[in-house]
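[1] Quick one: sequence and predicted model below, then my questions.
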Amino acid sequence: MSSNEEEKLLSYNGEVLIFQLSQGDLAKEGTAKTCRLRVRRMTFNRSTSTFIQKSTGIFSMHGEYSGFEMICCSCAADFRTGINLPCVVIRRNKKKSVFKYFLLLLHSSNEFEQRMNFTLDYEMKDDIKILNGPSILWRHNRTSFYISSQNDTIVSAPVEFSSIKWAGEVENLGTILFGVGEPHSTNRESSERSSKSDYAVWGTEFYAYSVESQKILSGSYFLPHAYGSVVTCIHICATKVVNTVLRISLIALTQKNQLIWFQDGIPKNLCQLPFQDPCALQVMASDGGDLLYIVSFRSSDVCAIWKKNFQVASKWQKVKSVLVDDFVGTGTEQLLLDFKDTFNTDCLTSFKITDLVDVNYSNDAFDPMENDLFEHNLQENYSLTVQALERRLQIGLTNIQELQKHLLLKERVLSKSCKALVGLVQGKAYIPPYEEKDILVSLCGEKKQLPHSLKEKSSDTYHDSEHVIEKMWYRVLEDHLVVGVEIKNSFLSFLNDVTLSLLMDQVCTSNPPIIQCKNSVIKLDKVSFPATLSSPCETESVAKRIKLTLHNKERKNSFHDQSSDANCIQVFTVVTALSPLLAFHNFCCIVMLHARWGENSGRFGETCTVPCGKLSLSIEDISSGKYSVTLPEKNKPLKEPMEDLCTLLAVFHKFCFQITSPDCTLTSVKIWLLRHMECETVKEFPDSFLCKSLGALNGTLFSWKQKSPFEGILTVY
């Protein structure tokens, strides 16, 4: 493709339409310019695994001193016939600040029809979409405009959208524009008084505007308010009106690189995407009856996600364009990936067609017979495997029936156990009916669930937590909620296998679910002892030249970890994802501690459960940074050294390195961290170093434990 040509791809009835806009040369007088829009219809040949040109069409445009540009292309229904036809929007720059726009329809005879033209004194840039009619939607200076080929009149929406997330037709409502705008109750005076963090969350609101009825609908039918600042793109799956109430199922992409399924404004499922910055979303019906969500990223990456389990099915990189249609002619949809080719800039020179089940075609030059062998093996092995599959299905059906009975019993046990556990936390005795006693299993043991010393002090659960728990705290770090619990030193020797769990404490749920989380134990030394015989001001080059002496060897045998239990802090932490909890405006949960007690308790020792307390977190707290941990600037310490440091250690990835030097003493590791790595010692914990240098290592934590003058362990978080 030459430098003065522009190219776009569009799928239509199993064909690939390649639109090429070529700028012609100026006339001799220099007053006119010719531009040609060419379309090539390409069909896929299964025998050769290549695309073949079926037909072509040309549309010529003329203008004075003007440049033509292809804005977008899409398929839309023509209101005269109701048939979907390919549409192309062309822009012509007539003068310095005058732009003329054309909408062209492509018919089956490859003839272009100009259905619409209008002139603007500005350039369309934001949220340009082609809708049925055909009609054009765009946004300029927070105002949305709409023009249809039925009346050729530009209409503006009364809602000031900062961005349009979706536009299309909804049953019983007509054409709907769905986007984000300022709430009606927000004015400049109130926004000036409110903080920036509050305005970032509450200064936006979802709206839906009906073009036909010219009415504004509440966005609560679509998405929760808290997602207004993070959702980047949505796709409406299904809509219906039940008892005058609008019910909507949709999927959305977020700035947190997530794909979320919403049902009637409530999040139902979530998938963490494998790449950064998602920008587009398509839906494909696979041969197996399940749906695939195709997500495109600004980095030219693409991934496919199964609807049935919200797991990533496959991912690709260096993709130029993605199309969904029945290219092979099997009656179901496939995915066409057009890859970037460094040796050829034309379209469809490097592609792949797949439905992630049976269809798999590629024009890979290194394995041209891959697809033929694949189809041949499928037919040959079909008769050999069908009988074995039938036998396995019969056995599988029997196992499924047994599993269903087992799952029903488990559900009953969990339901009743949760009620008993909530009653225990609230100080209420739960007495099950006689027929339920046989399925309940005690989670907390009998009265002898804590050490004897504790029994003498108190008998009820509330006082137990006061005597056992020294402190409970919680922090927010990016998309993580971290809860920490400190146990009093007098009980550390009695408790083993300590874990924490989080239980939802919501009024709307009768059986509080357990939140999925990750446990860890963190030990911190308050006092740091000299680890070398040399002065700390010695440089690394001098320290490495110190040779072994007899005195060094004697010191090596007597050098041990001198930290005592009195100078060591032991914190038990639990980490969970914060994003699924954003659906609740005020989130509250109960923190429970589980352990085995006794000085010689083994794997079969007595168990105990201690409630540590409740924590509550609201979106206002998150937006204001009340519990957030942020990396401090240079020469500024952490606000809460112990809690903030434990939060970083619980979330960060951990790597341990054993450093040994058989010939020279290790005298300069801390100097290397402080000087060369630009680290600063964490207050109260001199063995922990926080890197504050600019670059990729900013925020990295180092921990140096020197076992002897010749050996130490460097831990990198």
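    Everything's here; your move.
[2] contacts and neighbour counts: CA atoms only from here.
    Fine.
[3] could you measure Tyr146 against His376, distance?
    Distance from Tyr146 to His376, counting by C-alpha to C-alpha, to the nearest Å: 53 Å.
[4] more crowded one of these two?
    Counted by other C-alpha atoms under 10 Å, Tyr146 and His376 do not tie: Tyr146 has more neighbours, with 20 against 10.
[5] The closest residue to the more buried one other than its chain neighbours: helix or strand, and which one exactly?
    For Tyr146, ignoring the flanking residues on the chain, the nearest one in space by C-alpha to C-alpha, 6 or more residues apart in numbering is Leu137 at 4.7 Å. Assessed by DSSP states H and E, Leu137 sits inside strand 135-140.
[6] who does the helix or strand following that strand touch, helix- and strand-wise?
    Next along the chain after strand 135-140, taking DSSP H and E as the criterion, comes strand 143-148. In terms of contacts (3 or more C-alpha pairs under 8 Å, 6 or more residues apart in numbering; DSSP states H and E), strand 143-148 is packed against strand 135-140, strand 154-170.
[7] Show me what counts as buried in strand 143-148.
    Neighbour counts using 16 or more other C-alpha atoms under 10 Å place Ser144, Phe145, Tyr146, Ile147, Ser148 of strand 143-148 among the buried residues.
[8] Return the member of those residues nearest to Ser688.
    Relative to Ser688, the closest of these is Ser144; by C-alpha to C-alpha it sits at 54.1 Å.
[9] Now do the contacts for that closest one.
    When contacts are counted by C-alpha atoms under 8 Å, 6 or more residues apart in numbering, Ser144 touches Leu137, Trp138, Ser156, Ala157, Val159, Glu160, Phe161.
[10] another one to put next to it:
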Amino acid sequence: MVQAQIMSGKGERKSDLHFKRKTFSQEEGKFVCTSEGNATFCSHSTVTTEIVCFSTVTVSENGLSEPCILLKHNSKKRTNFKYSLLLFHCTNILEPCLEFKLQYEVTDNVTVLNGPTVLWTHGNNVYCVSSKSNIISIVPVSFSSVKFIGEIKTKGIAIVGVRECTAEEEHDSQSDQAVWGNELIAYFLESQSIFDGALFLPHAYSAVVTSLLILTVEGTEDNLETSVIAATSKNQLIFFEGGMPKKVCQLPFDGPIDIRQATTGRNEVLFVVAFSSGKVCAVRKECWQVVSSWQNVQAMHIDDFACCGSDQILLIFENSSIIEDNLENFTLTDVCEITFTSGLVLIEELQKQLEVKDQILMKSSKALMNLVYGQEYSLSDAEEEGLVSLWDEERSSQSSSSEILAVPKKLPDLVDKVWQRVIGDSWVVGVNLKDAAYLSLDDISLSLLMDNDICTAAPVIQWNSNMLHFSKILPFVSFRPCQAEPNPKRKRFEPSATFSGSAYDEESFSQIQKSELWAVIAVTDLSHFLAFGDQNCTVLLHATLKENPQGGWKGGDRVIFQCSTIHFSMEDITLGRYLPKLMMNSELLTGYGSVGGRSEVQESADEEVFHGLSFPAQVKVCSRTADLDQI
């Protein structure tokens, strides 16, 4: 969290921006200042500087998510207004990334989105300016009122508003626009396309909707599928799907003005509604009911303040002040498992619970590290008595922690090779298996253990794992094709005879056809690692064993293999060393090669590419139509 304040000296011709970067300390139950800085704006005594808004955006140049602040510099005559957007870097450096001048003051629908891009409304027009062009442009659609300005994952920046009907449309008495006197219009900034607002919600709701939150927009222009949350002046929260209302929830307060989404613990989704009277309520998506509400709220923010991998709601109440650099009178909650309130009386009990959690986490981390490096770690009986399952599941009395994590000594080495590729904006890590006969292929995945020298807390990064199955060609033994001879002339093949390659061995060829290759891959967004630079990661393979009485292990046992250590290098990515190596001759992918010797693929290619993923040369792809979108 970044806290900023404008400080002007009396009689001085300058304005100072004092900012602090704070993190929430669960042990102390408060926000602690980690760094601070100052920025001075030299100006005339007739010019004042004010804060317009804060936001957190993804910078297009480096892909990092950074907080920013929009400032307004205006003269006392209020004839000229200059706006500047500043980025807060982690090194306590303010970077000016956008400046523009206007003849009027921006007051309505000021929004800062990724890029960064600044949008606002003035009159019936919507204006925008981005850091790339630094040129103010106007949206070619006039809106009498704007209901939504935001960014949609698949369509980019979208603007949804109400447009009054023209004289020609009013003559058409059968149209919805003529009946209600106005219509909803959706405009997508990047594609410069206009859509009928009825795809989001009926035109009849345009007069009563006070705020919109667009969840998804998928499909083509001819077949657009949407899901929208709308708050109305009737104090209702309505869920629309495909332009039709599906769920309705009665809100407890009047005047809803803003809707935000929060993904809390256990993947529960909350829709947080703010009201003009300083009240806030939370509606759970699953049951579509109000689960909590607050009053006298001055500001509301949603982010992962507790660094636990999910969102929390930060509510700063009225009459809140900063005493000895500490924020007073606030609540941090996810309406599920986490709730921190300033001035909590039972702070000692909370600290004891945190100490116990820290001890368990430290011991669990130590046990995991010992497992990775092949060392044994055991808890005493006294320590095991107080442990309970972290998940709502029954504890098996027949299996212990050592049976779940220990790798059987008789289990052969299953890992053939570990590789990595960069495809588009994704980082792909794969493990080729020598033999998957001992593993349950329905329950197998990869994870990466990062070096924690660069940060105090390991980042929570989501990986998508999948199992790929290919037919594999072993090196062919050359033979001469010949016509089949009559049975009396065929020479019987003796088991003791040495196979010279001159005879046709149907059993060997059948074995070649049945050869298979299994590869486990994990895919994540490359932008997660850009902030950490060069990094060593340990690749761990999580799997469940099959039943094998001869091997000395039981079916269903969970094991973790330490496959290898890979190096994530920004220099190698810049030089394109991890990019797939595409083959110029597409005919090499259509067959197994010649049967009289090594194929052209085996002779010339070190690697083969299968739909954008590069595999080692011994992996022979039998199909060119496989779909890797399931990864």
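    Happy to help now that I have it. Small disclaimer: the values here were computed from a predicted structure and weren't measured.
[11] Where does the alignment partner in the second structure of Arg115 of the first structure fall, secondary structure wise?
    Residue pairing (TM-score structural alignment): Arg115 of the first structure is matched to Cys97 of the second structure. In the assignment (DSSP H and E), Cys97 of the second structure maps to strand 94-102.
[12] once aligned to the first structure, how far is that strand on average?
    On superposition with the first structure, the average gap between strand 94-102 of the second structure and its aligned counterparts reaches 1.3 Å (mean C-alpha distance after the TM-score superposition for the first structure).
[13] What span of the first structure is the next helix-or-strand element following that strand aligned with?
    On the C-terminal side of strand 94-102 of the second structure, the closest following helix or strand by DSSP H and E is strand 108-113. Counting by TM-score structural alignment, strand 108-113 of the second structure falls onto residues 126-131 of the first structure.
[14] neighbouring contacts of the matching stretch?
    Contacts for stretch 126-131 of the first structure (C-alpha under 8 Å, 6+ apart): 72-77, 87, 136-140, 163-164, 167-168.
[15] still on that earlier bit, contacting residues for the match of Arg115 of the first structure?
    Ser84, Leu85, Leu86, Leu87, Ser131.
[16] what's the neighbour count on the residue nearest to Tyr146 of the first structure?
    Using other C-alpha under 10 Å, Leu137 of the first structure is surrounded by 22 other residues.
[17] and what of Leu407 of the first structure?
    12.
[18] so it, which of the three states?
    Classification of Leu407 of the first structure using DSSP: H, G, I helix; E, B strand; the rest coil returns helix.
[19] Could you find the counterpart of it in the second structure?
    That one, Leu407 of the first structure, aligns with nothing by TM-score structural alignment.
[20] quick one: Leu407 of the first structure and Gln401 of the first structure, what's the gap?
    To Gln401 of the first structure, Leu407 of the first structure is 10 Å away according to C-alpha to C-alpha.
[21] Leu649 of the first structure too?
    To Gln401 of the first structure, Leu649 of the first structure is 45 Å away according to C-alpha to C-alpha.
[22] more neighbours, those two?
    Taking neighbours as other C-alpha under 10 Å, Leu649 of the first structure and Gln401 compare with Leu649 leading, 17 against 11.
[23] what's the counterpart of that one in the second structure?
    Counting by TM-score structural alignment, Leu649 of the first structure has no partner.
[24] what helices or strands is the helix or strand encompassing Leu649 of the first structure leaning on?
    Assessed by DSSP H and E, Leu649 of the first structure sits inside helix 641-651. Packing contacts for helix 641-651 of the first structure, counted by 3+ C-alpha pairs under 8 Å, 6+ apart, involve strand 469-477, strand 480-487, strand 518-525, strand 568-577.
[25] Can you check which part of the second structure the first one sits on?
    If I follow you right, that is strand 469-477 of the first structure. Under TM-score structural alignment, there's no match for strand 469-477 of the first structure.
[26] quick one, that strand and strand 568-577 angle?
    40 degrees (axes from the mean of the first three to the mean of the last three C-alpha atoms, to 10 degrees).
[27] Mind listing what's buried along strand 469-477 of the first structure?
    Buried residues in strand 469-477 of the first structure, counted by 16+ other C-alpha under 10 Å: Ile469, Met472, Tyr474, Arg475, Val476, Leu477.
[28] Now for the nearest residue to the third one once chain neighbours are set aside: which residues touch it?
    Among residues not flanking Tyr474 of the first structure along the chain, Val483 sits closest, at 4.2 Å (C-alpha to C-alpha, 6+ apart). Each residue near Val483 of the first structure by C-alpha under 8 Å, 6+ apart is listed here: Met472, Trp473, Tyr474, Arg475, Thr573, Val574, Val575.
[29] Most distant residue from the centre of the first structure?
    Within the first structure, the residue lying farthest from the chain centre (C-alpha atoms, centre = their mean) is Leu550, at 58.9 Å.
[30] In which helix or strand does Ser417 of the first structure reside?
    helix 370-425.
[31] Following that helix in sequence, what is the next regular element?
    For helix 370-425 of the first structure, the following helix or strand on the C-terminal side (DSSP H and E) is helix 452-457.
[32] Now tell me what touches that next one from outside.
    Residues from elsewhere that reach helix 452-457 of the first structure (C-alpha under 8 Å, 6+ apart): Asp464, His467.
[33] That one aligns to what range in the second structure?
    Following TM-score structural alignment, helix 452-457 of the first structure has no partner segment in the second structure.
[34] Check stretch 424-439 of the first structure too.
    Aligned by TM-score structural alignment, stretch 424-439 of the first structure falls on no residue of the second structure.
[35] How about stretch 311-325 of the first structure?
    Going by TM-score structural alignment, stretch 311-325 of the first structure sits over residues 289-303 in the second structure.
[36] which residues of the stretch 201-350 of the first structure fall in strands?
    205-210, 215-218, 231-242, 245-254, 258-263, 266-272, 278-285, 291-297, 302-306, 312-316, 319-325, 334-339 (DSSP state E, counting those that start in this stretch).
[37] The second one maps to which residues in the second structure?
    Strand 215-218 of the first structure corresponds to residues 193-196 in the second structure, going by TM-score structural alignment.
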